[in-house]
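Visitor: Got a sequence here, can you model it:
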Amino acid sequence: MATIKDVAKEAGVSIATASRVINNSPNTSQAALDAVQQAMTKLGYRPNANARALVNKTTNAIGVLVNDASAPFFGTMIKAIDTIASEQEKQLLIGSGYHDPDKERNAINLLINSRCDSLVIHSKGLADQELVAFAKEIPGLVIINRVVPDIANRCVALDNYRGSYMATEHLIRSGHRHIGYLCSSHNIDDAHDRKRGYLDALATHGIEYRDEYIEYGEPDEMGGEQCMVNLLAKNTPITAVAAYNDYMAAGCLALLQENGYQIPDDLSVIGFDDGHIARFIYPRLTTVRYPIQVMANEAVKLSIKLANEADHKPDEHKLFMPILVRRASVARPK
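Guide: Got it, this is the predicted structure:
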C-alpha cells in the first residue's frame, strides 16, 4: 500500500508539499497540485481519514444520536438529515442511545471523538446540565424533540402536550365521554406531556378522569395490544381510545378486530405521529401529525450553520405545532 512518502517521491516534491495538497491547504502551486494528484492516482493512494481529521480539526461527517435507529420514526428522521448532509457533501455517523444515559453519553462522546463538528442529538436519558456541557464543547450541537432551557435557542421541539390535547378533544367533539388512553411506560417528557394533554382535555370539557381508563405499555404494537387486552378485561364502558403513538394504536386496532369489534362503529381509535403505518392499516388511522422530517431538516441546517459561523446567534427555540389528520378510525358513538 502506497504511503505519503511514496507519493512525494513519485511527484518529485517534499513530503510537506504532498501533505499540503492532500489536506487541501492554501498556498500550494498548481504545478505541485497536479503532480501530487497524478502520483496519487498512479499509486492508488488513499488519504487516511483520521489523519486528515487531525490536520483539519474536523471531518466531513455529521453526528446523529437517536433512540433506536431501527425504529421507523427515527429512520424517517435520519433520512431527512441525510438528505441535507448529501447536499453538503457530508456523511452521517449514527449512534443509538435507547433512552439510557450511559448509552447516550458514550454515543455522544464517540461522535465527538470522531471529530463531528455538527451534531443532532435526540436525548431523553441525559440531564439538562450534561447536554449544556456538551453544547459548550461543540458549537454545532443541536437538540431535537426536547427543550433544554439554558440552550433553548439550539433546540428544535414539538408541542407534545398540544398534540395529545388536540387528539382527545377531537374524540370528545365526536361525542365520546368514556375515553381510554394507552400511555407509554417510558419515563420521558414525551410520555408525561402527552398524558397531561389527555387529562387536561377531559378536564376542560367537564369529563371526570378515571384511573381505570389508562393503561401503560411499551410504545410499540405489542404494547398497544397488551394495553387493549387489559382495558377489555376490566370491562370498562369506553367508546374511544387515544394512543401514545400510531404503533400502540395499530396493536390496539388489531386486537379489537380479532375480537369482533368494528372500527369505528363499535370503538373509535386515534393515534399520534402520523407515521407510515397510519396510512396503511385498516381502517386508515386518524392521528396527530408529528412533522419529524421538517424538524430534522431544521435541526441539521441549524447545526451546520452553528458549526460554520462561530458568531451566529439563533433566536429562541423552534417549537413546531402538531396537526390533526382525520381519517377513518373515529366516528360518533352509537
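Visitor: From here on, just use CA atoms for contacts and neighbour counts.
Guide: Noted.
Visitor: Asp200 touches Tyr165, doesn't it?
Guide: Yes: assessed by C-alpha atoms under 8 Å, Asp200 is found in contact with Tyr165 at 6.9 Å.
Visitor: buried sites along the strand or helix carrying Asn230?
Guide: Secondary structure from DSSP states H and E places Asn230 in helix 221-233. Buried residues in helix 221-233, counting neighbours by 16 or more other C-alpha atoms under 10 Å, are found at 221-228, 230-231.
Visitor: Please name every helix or strand in contact with it.
Guide: Here helix 221-233 is seen to pack against strand 179-184, strand 214-217, helix 246-258 when contacts are counted using 3 or more C-alpha pairs under 8 Å, 6 or more residues apart in numbering; DSSP states H and E.
Visitor: mind listing what Ile214 touches?
Guide: Residues near Ile214 by C-alpha atoms under 8 Å, 6 or more residues apart in numbering: 180-183, 231.
Visitor: ok, those residues vs Leu65, which is closest?
Guide: Cys183 (24.3 Å; C-alpha to C-alpha).
Visitor: Here is the second sequence; please produce its structure so I can put it next to the first one:
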Amino acid sequence: MSTIKDVAKEAGVSIATVSRVINKSPNASEQSIKAVTEAMKKLSYRPNAAAKALVSQNSATIGVLVADVSDPFFGTLTQAVDRVARAAGKHTLIGNGYHAPREEQESIDLLINNRCDALIIHSKALSDETLISYAEEVKSLVLINRHIEALAGRCISLDNFRGAYLATEFLIKHGHTKIALISSNHDIEDAHERKKGFEAALRDNNISPCERMVELGDPSSDGGEEAMTQLLTRSVEFTAVVAYNDYMAAGAMSVAQENGINVPDDVSIVGFDDGLIARYVYPKLTTIRYPIKMMAEQATQLALQLSKGLSDVPEIMQFTPTLVRRDSVAPVRKK
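Guide: Sure thing, here's the model as predicted:
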C-alpha cells in the first residue's frame, strides 16, 4: 500500500507539498497539483485523515471520553455528541476511561494525538490539576458532568445535590421517615453530592441521617442487588430507598421481590437518571431525570465554538434535575 512519502517521492516534491494538494490549499502551485495528482493516480494512493491534517491542523473529528460506551447512559451521551458533530461536518472518536486514572489519561492523550478539533471529556478519576493542564493545552476542551471552578466557563454539569434532595423529599412527602440510601462505591463527585443531598433533605425534615441506612455498591444492577441484600441482612428497618441510579434501583427491586417484599406497598424506591430501564422494570420506576442528551449537545456546541476561537458562554452551565413520577412509590403503610 502506497504512503504519502511514496507520493512525494514519485512527484518529486515534499510531503508538505503533497499535504497542501490533498487539502486543496491555495498555496499549492498548478505544477505541484498536477504532479501530485498524477503520482496519486499512478500509485493508487487514497489520502487518509492524518495526511489531510498535516497542513490544516484540522482532522474534522471531535474526541469524546466516557467511562464505558457500552453503558446506555454513555451511549446516549456519545450519540448526542455525534449528532451535533455530524451536523457540523465532523465525525466522532471515542475513548473509554472506566473511571480509572491511567485509562482516562491514555484515552485523552490518544484523542489529542489524533488532532481532534474539540474534546468532550467525562472524567471522574483525574485530578482537577491534571484536567486544568489538559484544558490549557487544548483550548476547545469541555468537561461534562463535572465542575472545576478554574474552568467554570468550560464545564457543563448537573446539580446532583438537588436531584438526591428531590428524590428524598418526595418519599418524605409520602410519609416515609425510615429511608435507606443505596449509593455508588466509586469515589466520585456525583456519589458524594447525591449523598449530601439525601442527608440534607432528611435534616430539613427533622430526620437524623444514620450510616446504618447507607449501603454502597457497584453502580450497576448487580451492585444494587448486593446493596439491598446487605440492608436486609443487617435487619435495619426501612420503608423506602433512594438509589444512586436506575440500575441499582432495578437490582434492589429484584432482591426485594425475591424476598416477598412488595414494591411499592412494602418498600418504595426512587432511582436516578431516567434511563430506558426505568420504564421497563415492574413496577415502572419513579426516578430523577438526568438530561444527559441536552447536556451533551450543549457541551459539543460549546467545544465547537471554542475550536473556532469563539468564547461565548452558554446561558446554562449547570442543569437542574427533575422528578419523574411512575409507580414505585406509595404512601407509607400505617401500622
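Visitor: circling back to that earlier point, now the helix holding Asn230 of the first structure: how far from the chain's centre is it?
Guide: 26 Å (C-alpha atoms, centre = their mean, to the nearest Å).
Visitor: do stretch 110-126 of the first structure as well
Guide: That offset, for stretch 110-126 of the first structure, works out to 13 Å (C-alpha atoms, centre = their mean).
Visitor: returning to what we had before: name the nearest of the buried residues of helix 221-233 of the first structure relative to Leu126 of the first structure.
Guide: Closest to Leu126 of the first structure, out of all of these and judged by C-alpha to C-alpha, is Gly223, at 24.7 Å.
Visitor: Would you mind finding the match for the closest one in the second structure?
Guide: Using TM-score structural alignment as the criterion, Gly223 of the first structure maps onto Gly223 of the second structure.
Visitor: does Ser164 of the first structure sit in a helix, a strand or a coil?
Guide: Classification of Ser164 of the first structure by DSSP: H, G, I helix; E, B strand; the rest coil places it in helix.
Visitor: my guess is it contacts Lys195, does it?
Guide: Yes: counting by C-alpha under 8 Å, Ser164 of the first structure does reach Lys195; the two are 7.2 Å apart.
Visitor: These two: which is more packed in?
Guide: Of the pair Ser164 of the first structure and Lys195, Ser164 is the one with more neighbours under other C-alpha atoms under 10 Å, namely 31 against 23.
Visitor: Relative to Asn308 of the first structure, how far out is the more buried one?
Guide: 37 Å (C-alpha to C-alpha, to the nearest Å).
Visitor: what do you get for Gly95 of the first structure?
Guide: 23 Å.
Visitor: So for the two, which sits in the more crowded spot?
Guide: Comparing Gly95 of the first structure with Asn308 by other C-alpha under 10 Å, the one with more neighbours is Gly95, at 21 against 14.
Visitor: Find the nearest non-adjacent residue to Thr92 of the second structure, please.
Guide: Leaving out its chain neighbours, the residue that sits closest to Thr92 of the second structure by C-alpha to C-alpha, 6 or more residues apart in numbering is Ile62, at 4.9 Å.
Visitor: which secondary structure element contains that neighbour?
Guide: Using DSSP H and E, Ile62 of the second structure maps to strand 61-66.
Visitor: other SSEs contacting that strand?
Guide: Using 3+ C-alpha pairs under 8 Å, 6+ apart, strand 61-66 of the second structure sits against helix 72-87, strand 91-96, helix 101-113, strand 118-121.
Visitor: Tell me which stretches of the stretch 201-334 of the first structure form helices.
Guide: With DSSP state H, counting those that start in this stretch as the criterion, the stretch 201-334 of the first structure has helices at 221-233, 246-258, 276-280, 292-308.
Visitor: Mean distance between the first one and the second structure after superposition?
Guide: For helix 221-233 of the first structure, the mean deviation from the second structure after alignment is 0.8 Å (mean C-alpha distance after the TM-score superposition for the first structure).
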